[in-house]
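**Student:** Quick one, fold the following:
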Amino acid sequence: MKKIKMLILYFLMFLLVFSACSNQSSPNPLDNDSNGSLGVIDGKWVEQKEDTLIFDKEPDFPVINSYLDLTMNDYRALAEQKNVHLIWATGKSISPSKYYGLFNSNRNCLESEVSVSIFVKNMKTGEEVSVLTGDDTSSYHILNWWLDDTRFVFQRDDRDGKRTYGVCTVNGEVTLLESLKDSTIILQHSSSYFISCEYGDEKTISFSKIGTDNHIENIGEFSSDHYIMEAVISSDFRFIALKTRENYETYDRMLEILDSTNGLFYKIEPPITQNASSVSLNTLNWQSTYLRARYHVIYNNEQESVLYEYQF
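**Tutor:** Model (predicted):
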């Protein structure tokens, strides 16, 4: 009987230890320091060669040289008569499936003098249709922002200076994003996610998502101690890399990483500091799970541009 009680006791102790081990989460590469202030990242800088740079090619596709039974030369002559510069096809953008293309043109709104329209091209049939037509009051601009294969975000600029964002389908169905104000600045977008701030409050950013119903879901609002100039979202939509500055007068630009799951900012020290009189962040982008950053470095009045990859 005594042996049975001992076995039961050992079994219960085993379950207790096993449960405690199971509840321990895997270590996060972004951990807070002991005093709960700005976090510390366990990562390293690796210098990159220039030939390892990856550039996104400008999307391109052929556009028909006629519209509504008139040729491009006919429209060019009409534009000259009205003293307007003809825009036949600019700002091209291709849907993720490459089934649809977008381009700006003013061929159908030459009377408005400065407005442009957004056309959708069906890559399979070749059909080109104006889905957002410019006029005397408004002009429509492509943001190269596809939510999926049939929905894209556009910007409407009114003659009175007001700016409006909206979602349009390739069939011309429009939903205005009314929660985005005229003062809203879109810092970066990726798929249905985007980062924005309000003009005059560049220390606070909003991380949001546009749902399938074209309504905006606010994931979080985060405030930094520094002025935010640029922001890029990681491929898993968790981390946001930020180019910041202490104030409006300083030239130096710093790198911070925001973890959107806990709202913590992590300042990343530059890869080069020794013998440099100035080290300033220039550009940054995500390559898979690594963050690439280009720094402008000054050594004794000599300038150098260096590319590094931060691995964590």
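**Student:** alpha carbons only for contacts and neighbour counts from here, please
**Tutor:** Will do.
**Student:** and residue 76, how many neighbours does it have?
**Tutor:** 17 (other C-alpha atoms under 10 Å).
**Student:** Surely it is in a helix?
**Tutor:** Yes: Residue 76 sits within a helix when classified using DSSP: H, G, I helix; E, B strand; the rest coil.
**Student:** and it, how far is that from residue 66?
**Tutor:** Note on residue 76: its distance to residue 66, by C-alpha to C-alpha, to the nearest Å, is 11 Å.
**Student:** Over to residue 296?
**Tutor:** Counting by C-alpha to C-alpha - residue 296 and residue 66 are separated by 47 Å.
**Student:** One more: residue 308?
**Tutor:** Residue 308 sits 48 Å away from residue 66, going by C-alpha to C-alpha.
**Student:** Same check on residue 74?
**Tutor:** Residue 74 is 9 Å from residue 66, by C-alpha to C-alpha.
**Student:** same deal with residue 231?
**Tutor:** Noted for residue 231: a distance of 40 Å to residue 66, by C-alpha to C-alpha.
**Student:** of those two, who's got more company?
**Tutor:** Neighbour tally, residue 231 and residue 66, criterion other C-alpha under 10 Å: the higher count belongs to residue 231, 24 against 14.
**Student:** Before we compare anything, build this one as well:
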Amino acid sequence: MSMINMKEWCLGIMDCPERTAIPIMTHPGIELCGCTVREAVTDGQVHAEVIRKLNEIYPAAACTVIMDLTVEAEAFGAKVVFEDNEVPNVVGRLVTDVASVKGLQIPSLKEGRISEYLKANKLAAEYIMDKPVFGGCIGPFSLAGRLFDMSEMMMALYMETETIRLLLDKCNRFIISYLRAMKATGVNGVIIAEPAAGLVSNEDCLEFSSAYIAEIVKELQDDNFMIVLHNCGNTGHCTAAMVETKAASLHFGNKIDMVNVLKECPENILLMGNLDPVGILKMATPEKIKKEVLTLLENTSQWRNYVLSTGCDVPPEVPLENIKAFYEALNEYNNKKQSEL
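**Tutor:** All right, here's what the predicted structure looks like:
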């Protein structure tokens, strides 16, 4: 377990003349370990081995655990479907009205796969000492949508606002207790995935997502634990709401213009993104990937707070030569910049 001062780590990235990369990437490690997605998302030991294997092969500036947005919903009692080599999926609705939301119990950390994820975080933090390890969890608005059904919740925001506020409050209380336990495992921060908050206006994002994320940040972010807020649903319309959370880093999806983001956000927070993980990293040729990465790096070259990343979690079955091309482009860019000095 490494005690890294994350404020200093962020400043180190900003002061470094070379670009760094932190792709949100665990699935290639599952394939390299020869195990299934189902094994990795249900067994903390396997999960940690996957993170260790990836760290041995790829030079990311930090490691990330699997971005699994079903773990917290399952702890509440939602039904989750598992396939051998696909990301787990929540099916059905757990709550439908004010009575069921009032009756919803905030789960203990013994429910579902929470303990396996805490084990994965703890082991990864013990294995990897030379760089930060980021845990992962779902954001309160996205979790509420998984419990209530997203399209139903979009209507209920306006028709049954108090019901949704009560649900969000319960979701947030659980997330805070989970992240307290995650912080105690020794990981250096967490990537909070809040993609559903990109479906609403900046004003509603502020009220129904950022206000709750800000509570999490206030409670948990400190010198040794940083919050990274990921919202791949944001097309640029709710960047201001993301900034309001005071998270130390913001992570953006491939639907957004990264240059506009860098212009709009404070220069003292790390901004990460946003290579398309499916359309480019999985589906394109290595040559196309190199071109896209180099273009992204050139376009963002004037901002010291930019970190190269994928727009979201790298999906299963990305060709390894494509990941190699991603890092080759990063090296090529850094070598070119070095020779210009």
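**Student:** Any idea what the TM-score is?
**Tutor:** The TM-score (TM-score structural alignment, normalised by the length of the first structure) is 0.28; 172 aligned residues with a C-alpha RMSD of 7.6 Å.
**Student:** Can you mark which positions in the lengthiest helix in the second structure are buried?
**Tutor:** When the second structure is parsed with DSSP state H, its longest helix is helix 161-184. Residues 163-179, 182-183 are the ones in helix 161-184 of the second structure that count as buried (16 or more other C-alpha atoms under 10 Å).
**Student:** That helix: what's the following helix or strand?
**Tutor:** Counting by DSSP states H and E, the next helix or strand C-terminal to helix 161-184 of the second structure is strand 189-193.
**Student:** got the angle for that following strand vs helix 161-184?
**Tutor:** 150 degrees (axes from the mean of the first three to the mean of the last three C-alpha atoms, to 10 degrees).
**Student:** For strand 189-193 of the second structure, name the packing helices and strands.
**Tutor:** Counting contacts by 3 or more C-alpha pairs under 8 Å, 6 or more residues apart in numbering; DSSP states H and E, strand 189-193 of the second structure packs against strand 133-138, strand 226-231.
**Student:** Do a quick rundown of the helices in the stretch 51-200 of the first structure.
**Tutor:** Here the stretch 51-200 of the first structure has its helices, by DSSP state H, counting those that start in this stretch, at 72-81.
**Student:** How about the stretch 151-300 of the second structure?
**Tutor:** Ranges of helices within the stretch 151-300 of the second structure are 161-184, 202-205, 211-220, 239-243, 258-264, 286-299, based on DSSP H, counting those that start in this stretch.
**Student:** I'd like to check the angle between the third one and strand 226-231, please.
**Tutor:** Relative orientation of helix 211-220 of the second structure versus strand 226-231 (the same axes, to 10 degrees): 170 degrees.
**Student:** What residues of helix 211-220 of the second structure count as buried?
**Tutor:** 212-217, 220.
**Student:** Including distance to residue 287 of the second structure, could those residues go into CSV?
**Tutor:** Shown next, in CSV, are the buried residues of helix 211-220 of the second structure (distance: C-alpha to C-alpha, whole Å):
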residue, distance to residue 287 of the second structure
212, 42
213, 39
214, 41
215, 44
216, 41
217, 40
220, 42
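**Student:** Out of those residues, which comes closest to residue 55 of the second structure?
**Tutor:** residue 220 (26.1 Å; C-alpha to C-alpha).
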